[in-house]
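Engineer: predicted model and sequence follow; I will ask about them next.
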Amino acid sequence: MAQHNETGKQGELEAVRYLQEKGYEIMTQNYRYQHAEIDLIAKKGKLLVFVEVKTRTNLSYGNPEEFVSYTKAKLVMKAAENYIFANDWLHDIRFDIVAVTVAGNELRINHIEDAFF
């Protein structure tokens, strides 16, 4: 498997751990709808959170969260709409980014709530 895939998997695992520590229940990982994918869908009380996880091993080209494009945000929203209707969700939702930086033995997580809508 390519190194960037391993880095992405590690980032998702760290994001899951982080969110669970913050009291979120992970409902689904890697939810797919047509050409869209949502990395994590989490729930906290009556709030459903759609999470895009971005992981980088260095910051030479910018912070991980800067790599969530407008196109990616639209795809996530499209998949979220499908998930909401398929699961008859009638409460609040939010779109977050969890940016993970793994450099050597150092791990940094930046959780951005309401990242896009």
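Structural biologist: Sure, I can see it.
Engineer: make it CA atoms for all contacts and neighbour counts henceforth
Structural biologist: OK.
Engineer: residue contacts, residue 41?
Structural biologist: By Cα atoms under 8 Å, 6 or more residues apart in numbering, the residues touching residue 41 are 26, 27, 28, 29, 31, 48, 49, 50, 51.
Engineer: run the last query once more with 10 Å
Structural biologist: Residues near residue 41 by Cα atoms under 10 Å, 6 or more residues apart in numbering: 16, 24-31, 48-52, 80, 83, 95-96.
Engineer: mark which of those are buried, thanks.
Structural biologist: Neighbour-count burial (16 or more other Cα atoms under 10 Å) applied to those gives 16, 24-26, 31, 48-52, 80, 83, 95-96.
Engineer: farthest pair within these?
Structural biologist: With Cα to Cα as the measure, no two of these lie farther apart than 16 and 83, at 19.2 Å.
Engineer: now the buried ones among the contacts of residue 41 as TSV including secondary structure and distance to residue 113?
Structural biologist: Shown next, in TSV, are these (DSSP: H, G, I helix; E, B strand; the rest coil; distance: Cα to Cα, whole Å):
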residue	secondary structure	distance to residue 113
16	helix	15
24	coil	13
25	strand	16
26	strand	16
31	strand	19
48	strand	12
49	strand	9
50	strand	10
51	strand	9
52	strand	11
80	helix	16
83	helix	19
95	strand	7
96	strand	5
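Engineer: take the one below as the second:
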Amino acid sequence: MAEHNDLGNAGEEMATAHLLKNGYDILVRNYVFQKGEIDIVARKANTVVIVEVKTRSTPDFGNPQDFLKKGQIQRLVATANHFIENYTEEDLEVRFDIVAIIKNKAGTKLEHIEDAFYHF
């Protein structure tokens, strides 16, 4: 497996641990619909949280969350709509978060950005 895939998988594991530690229930990981994929679907109280995990080994080229592009957001929203319509039974709030991680030999920095799409 490519090194960047290993880094991405490690980032998703860290994000999952962070969410669980902070009271979220993990509903599903790596949910795929058509060309879109949601890294983590979680729930906290009456909110379904769609989580995009961005992991980088260095901040030299920008923050991890800055690598989320418009087309990726559109696919993420379409995939989230499919999940909500087909796998939830009640009216729930939906929120889009980003967990941005920088992981390298110097250490790990994790930032959880709630309602992330309002920051674009």
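Structural biologist: Nice, I can see it. Computed from a predicted structure; not experimentally measured.
Engineer: now the buried ones among the contacts of residue 41 of structure 1 in a markdown table, with distance to residue 10 of structure 1?
Structural biologist: Shown next, in a markdown table, are these (distance: Cα to Cα, whole Å):
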| residue | distance to residue 10 of structure 1 |
| --- | --- |
| 16 | 10 |
| 24 | 19 |
| 25 | 19 |
| 26 | 16 |
| 31 | 17 |
| 48 | 23 |
| 49 | 20 |
| 50 | 19 |
| 51 | 15 |
| 52 | 14 |
| 80 | 23 |
| 83 | 25 |
| 95 | 21 |
| 96 | 18 |
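Engineer: among those residues, which one lies nearest to residue 105 of structure 1?
Structural biologist: For these, the nearest to residue 105 of structure 1 is residue 16 (18.8 Å; Cα to Cα).
Engineer: can you map out the strands along structure 2?
Structural biologist: For structure 2, the strands defined by DSSP state E occupy 25-33, 36-44, 47-56, 93-104, 107-113.
Engineer: okay, the angle between the shortest one and strand 47-56?
Structural biologist: Pointing back at strand 107-113 of structure 2 there. In terms of direction (axes from the mean of the first three to the mean of the last three Cα atoms, to 10 degrees), strand 107-113 of structure 2 departs from strand 47-56 by 150 degrees.
Engineer: any idea how far strand 107-113 of structure 2 is from the chain center?
Structural biologist: Distance of strand 107-113 of structure 2 from the chain centroid (Cα atoms, centre = their mean, to the nearest Å) equals 13 Å.
Engineer: that strand vs structure 1, mean deviation?
Structural biologist: Once fitted to structure 1, strand 107-113 of structure 2 is off its aligned match by 0.6 Å on average (mean Cα distance after the TM-score superposition for structure 1).
Engineer: counting neighbours, what do you get for residue 70 of structure 1?
Structural biologist: 10 (other Cα atoms under 10 Å).
Engineer: I appreciate the help and will end here.
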